[in-house]
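Chemist: Predicted structure and sequence below. I'll ask about it afterward.
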Amino acid sequence: MATTAARRVLLPVVGQEPPERADAARNRRALLAAAHGIMVESGIDGLTMDRVAAAAGVGVGTVYRRFGDLGGLAFALLDDEEREFQSAYLSGPPPLGPGAPAAERIRAFLHATVDRMETAGELHSLAESRSRIARYTSGAYRTSRTHLLTLLREVQQHDPAYCADALLAVAGTNLILHQRRELGFSQARIKAGLDCVLSALLSRGACPGAGLPG
């Protein structure tokens, strides 16, 4: 059986790419440092490919070749944050990490997701704006979905595949940002709402449509 450490090495993260040459890795770090500096100075609205190129002293074509577009740059900027989150829920202390009952770990995962939106919500939203399916095809989403799928199977949820996506939907970046900024919900209110959704989902057990084809 593979060890937890071995599995972690293979986990996809937000902007992960194939192994790079040393010079390519240095250039990537320089571009990301320039982008980070712009966000500190001007916020997320000030982040443009042109500004990153100017700050890094390269042509804008270099930035586009490296990241594709602004959404790709945002995914890359989220790498470290996503790695830390994955490490926390895969091997950190309970209840987010191993050692707590599955239901408690799911709840902790949802709450931690709400917390993340306070510090990196705009960057997550920018990354997910790359295309209508950008969120669902990212390594971060796939890894989070697999994590929830595993925990839902532990609590014997009869349609864990659907429920994993459903939980990630109600804890989605743009929904949480809308609730916080447009509706004025507090973090505590959002977390309490997620608790209600999770409690209802787990208390029902088998769903009427579980096992249907498609």
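Modeler: Perfect, thanks for sending it. Numbering: from 1, shown residues only.

Chemist: Please make it C-alpha for all contacts and neighbour counts, starting now.
Modeler: Will do.

Chemist: element containing the residue nearest to the spatial centre of the chain?
Modeler: Most central in the chain under CA atoms, centre = their mean is Ala140, positioned 4.9 Å from the mean C-alpha point. Taking DSSP states H and E as the criterion, Ala140 maps to helix 139-154.

Chemist: In the next helix or strand after that helix, which residues are buried?
Modeler: Downstream of helix 139-154, the first helix or strand assigned by DSSP H and E is helix 160-170. Neighbour-count burial for helix 160-170, with 16 or more other CA atoms under 10 Å as criterion, is recorded at 160-161, 163-165, 167-168, 170.

Chemist: Could I get the contacting residues of Ala174?
Modeler: Actually, residue 174 is Asn rather than Ala. Ser125 (CA atoms under 8 Å, 6 or more residues apart in numbering).

Chemist: To which secondary structure element is it assigned?
Modeler: Using DSSP H and E, Asn174 falls in helix 173-181.

Chemist: Check it against this one:
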Amino acid sequence: MAERAPRKDAVRNRAAVLAAADTLFARHGSPGDLTMGDIAEAAGVGKGTLFRAFGDRAGLLRELYAARLQPLWEAVESGPSPLGPGTPPRERVPALLDALLCFKLDNRSLALALEEGGSGSSPYRADHYERWREVLSAALAEIPGLAESDFTAHVLLAAVRADLVEHLAGSEGVPRESLRARLAGFTAQLIGSGRPPGVPADG
């Protein structure tokens, strides 16, 4: 039997919830304080609608985050850009990290809410984290002389964790372009010579 298409009102409600959640997380200073009730009220639907559509708050966060991230993933997976698979790895890796940093900066509240327990499990088990790790690890593996590509991918992703981005950009007030430059410098140091910074050539 063919799967029945969602009712039009269910589709409208889902879109309204995502739009309301998007706005609230963008404006709210403490994303952890936002409840399903707050989002339901802003969307003009009942809380039951949210739970039926998304399961729980973690499910809503994951879906909203995935929707925002989708255009970036399209560029990463197939786009003719510095992010795409045809780019030399020493250029692609810094471009991927810069794009992810900019995404976290543009979506600070949502990223923080998702990574601070909002995913319902360890952030390292989240689908979006695993996808980034796989892409980075594959690109790093193409760099001659660079060992431990998988571990290096984890290290580089740690530099763009939402809590660190929030601390640097929010608490310390580090300007966006300064953060990007620092990340680029760290990445170049890590992958430019094919060995970790501080390790001599014969080490």
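Modeler: Nice, I can see it. Since the model is a prediction, treat every value here as computed from it, not as a measurement.

Chemist: Quick TM-score on the pair, please.
Modeler: Superposed pair, TM-score by TM-score structural alignment, normalised by the length of the second structure: 0.78. Supporting alignment: 189 aligned residues with a CA RMSD of 2.8 Å.

Chemist: before we move on, back to that, mean shift of the helix holding Asn174 of the first structure relative to the second structure?
Modeler: Taken against the second structure, helix 173-181 of the first structure registers an average deviation of 1.2 Å after superposition, with mean CA distance after the TM-score superposition for the first structure.

Chemist: Give the aligned range of that helix in the second structure.
Modeler: Using TM-score structural alignment, helix 173-181 of the first structure lines up with residues 162-170 of the second structure.

Chemist: Next, the distance between the ends of the matching stretch.
Modeler: Stretch 162-170 of the second structure has an end-to-end distance of 11 Å (CA to CA, to the nearest Å).

Chemist: Buried residues of it, list them for me.
Modeler: 162-163, 165-166, 169.

Chemist: Compute the inter-axis angle for the lengthiest helix in the first structure and helix 139-154.
Modeler: In the first structure, assigned by DSSP state H, the helix with the most residues is helix 102-128. Inter-element angle recorded for helix 102-128 of the first structure and helix 139-154: 160 degrees (by axes from the mean of the first three to the mean of the last three CA atoms, to 10 degrees).

Chemist: who are the neighbours of the helix or strand following helix 102-128 of the first structure, in terms of helices and strands?
Modeler: Downstream of helix 102-128 of the first structure, the next assigned helix or strand under DSSP H and E is helix 134-137. Contacts defined by 3 or more CA pairs under 8 Å, 6 or more residues apart in numbering; DSSP states H and E place helix 134-137 of the first structure against helix 102-128.

Chemist: returning to that earlier point: what residues in the second structure pair up with the longest helix of the first structure?
Modeler: Mapped onto the second structure using TM-score structural alignment, helix 102-128 of the first structure spans residues 89-115.

Chemist: Buried ones in that stretch, by neighbour count?
Modeler: 89-90, 92-105, 107-115.

Chemist: what does stretch 133-145 of the second structure give?
Modeler: 133, 135-141, 143.

Chemist: go on, stretch 198-205 of the first structure?
Modeler: 198, 201-202.

Chemist: So which of those is the closest to Glu84 of the first structure?
Modeler: Ranked by distance to Glu84 of the first structure (CA to CA), those are led by Leu198 at 24.3 Å.

Chemist: Once you drop chain neighbours, what's closest to the residue opposite the closest one in the second structure once aligned?
Modeler: Under the alignment (TM-score structural alignment), Leu198 of the first structure maps onto Thr187 of the second structure. Excluding the flanking residues, the one nearest Thr187 of the second structure by CA to CA, 6 or more residues apart in numbering is Pro94, at 6.3 Å.

Chemist: Phe67 of the first structure too?
Modeler: Leu73 (5.2 Å).

Chemist: Count the neighbours of the one you found for me.
Modeler: Under the neighbour criterion other CA atoms under 10 Å, Leu73 of the first structure is assigned a count of 26.

Chemist: Pro71 of the second structure too?
Modeler: 11.
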